[in-house]
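Trainee: Fold the following and give me the result.
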Amino acid sequence: MGMRVLFVCLGNICRSPSAEGVVRVKAGLRGVNLDLDSAGTGAYHVGEPPYGPMQSAAIARGYDLSGLRARQVVRADFARFDLIVAMDAANFAHLEGMRPEGGAEVRLFTDYAPGCGTDEVPDPYYTRDFDGTLDLIERCAEGLLDSLSR
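Mentor: Have a look, this model is predicted:
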């Protein structure tokens, strides 16, 4: 089993499942074995598939998110995963607030894309910019995989 990485946003229907799907494909292309999952800090969409327009934008780029279902992050995730990656500062703060001593490291996804011009992955549920969000997620994914390869 490879490194265990959890991607986290608010509702787990746009950004974090997309990050999971993008990293899964890109890791596979590189031959990198990772155990990936995604979750939300909120319970708004538990059990639901990723948001339709997000799935459409992802599938157009070769990322199939249809098998994913939203879940809420739980304290046990800090023991189950090696790295927890937050999509924005609010979710980062939420995760740090629930992180037990010695639990998984929490990082912002944009930490892996220095010079990208933002410190957050914008939520396309509100911005409606699904392609722009995927552009940033792809960039962060490449940086994350580069980091894990070092």
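Trainee: okay, CA-based contacts and neighbour counts for the rest of this
Mentor: OK.
Trainee: Which element, helix or strand, includes the residue of the chain most remote from its centre?
Mentor: Relative to the centre of the chain, and counting by Cα atoms, centre = their mean, the farthest-placed residue is Glu101 at 22.5 Å. If you go by DSSP states H and E, Glu101 is not part of any helix or strand.
Trainee: who's in contact with Glu142?
Mentor: Residues near Glu142 by Cα atoms under 8 Å, 6 or more residues apart in numbering: 23, 26, 112.
Trainee: The second one: neighbour count?
Mentor: What it means is Lys26. 16 (other Cα atoms under 10 Å).
Trainee: so which strand or helix has it?
Mentor: Judged by DSSP H and E, Lys26 forms part of helix 15-30.
Trainee: Show me how far that helix is from its chain's centre.
Mentor: 8 Å (Cα atoms, centre = their mean, to the nearest Å).
Trainee: can you put the contacts of Glu142 in JSON lines and add distance to Val106?
Mentor: JSON lines is the format used below for the contacts of Glu142 (distance: Cα to Cα, whole Å):
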{"residue": "Val23", "distance to Val106": "17"}
{"residue": "Lys26", "distance to Val106": "21"}
{"residue": "Tyr112", "distance to Val106": "13"}
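Trainee: one more to put side by side:
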Amino acid sequence: MTRILIVCLGNICRSPTAEAVLRAKLDAAGIAGQVDSAGTGDWHVGDPPHPPMIRAAAKAGYDLTPLRARQFTPADFDAFDLILAADPANLRDIEAQRPAGHATPVRLLAPYAETGTEEVPDPYYTKDFDGALRLIERACDGVVAQLQ
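Mentor: Modelled structure (predicted):
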């Protein structure tokens, strides 16, 4: 079973959406996996995803309502086989917490969509929740293809 963690800044838009999307796509492909999400920041810990993101995901058939934000910790390097970052800044913040000797791969999520972009733009700021969801869906398709 593959254990994948997806990380963004606050864990209320991109990473919880990617968690729900990737979980659904792994299930549809018959791939056993554990998917979780976290944020590099701590200001939303315990909060549900951002309401506009919940609505955009629901329109596409994904339920974000049970999810709650949590903060990324160095222990996540032990708990997961792959860590996917929403953008290069999050990747740097994750790598800064890497314990010595841990080889868990940390990669960017967006390149799995093969669109030429390195980041999933943060809809908390861009307000493009549907666009972020479409990019996340494509990227998750790419992740699943790599696992098959």
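Trainee: Would you mind reporting the TM-score between them?
Mentor: The TM-score (TM-score structural alignment, normalised by the length of structure 2) is 0.97; 147 aligned residues with a Cα RMSD of 0.8 Å.
Trainee: returning to that earlier point: after superposing, tell me the mean distance of the helix holding Lys26 of structure 1 to structure 2.
Mentor: Taken over the aligned residues, the distance from helix 15-30 of structure 1 to structure 2 averages 0.6 Å (mean Cα distance after the TM-score superposition for structure 1).
Trainee: Quick check: buried residues in that helix?
Mentor: For helix 15-30 of structure 1, burial by neighbour count (16 or more other Cα atoms under 10 Å) applies to 15-27.
Trainee: tell me what that helix is packed against?
Mentor: Counting contacts by 3 or more Cα pairs under 8 Å, 6 or more residues apart in numbering; DSSP states H and E, helix 15-30 of structure 1 is packed against strand 3-9, strand 34-40, helix 130-149.
Trainee: how far out from the middle of the chain is the second one?
Mentor: Its chain's C-alpha centre lies 7 Å from the corresponding centre of strand 34-40 of structure 1 when counted by Cα atoms, centre = their mean.
Trainee: just stretch 75-90 of structure 1 next, same as before
Mentor: For stretch 75-90 of structure 1, the distance to the chain centre is 10 Å (Cα atoms, centre = their mean).
Trainee: ditto for stretch 77-92 of structure 2
Mentor: Chain-centre distance of stretch 77-92 of structure 2: 9 Å, with Cα atoms, centre = their mean.
Trainee: Give me the contact list for it.
Mentor: 2-9, 14-15, 40, 98-99, 102, 104-110, 118-121.
Trainee: what's near enough to touch the nearest residue to Ile137 of structure 1 once chain neighbours are set aside?
Mentor: Spatially, and ignoring its direct neighbours in sequence, Ile137 of structure 1 is nearest to Ala19 (6.0 Å; Cα to Cα, 6 or more residues apart in numbering). Residues counted as contacts of Ala19 of structure 1 (Cα under 8 Å, 6+ apart) are 7, 137-138, 141.
Trainee: And Ala19 of structure 1, how far from Gly97 of structure 1?
Mentor: 22 Å (Cα to Cα, to the nearest Å).
Trainee: what about stretch 68-85 of structure 2, distance to the chain center?
Mentor: Remark: stretch 68-85 of structure 2 is offset 10 Å from the chain centroid, using Cα atoms, centre = their mean.
Trainee: Brilliant, that's me finished.
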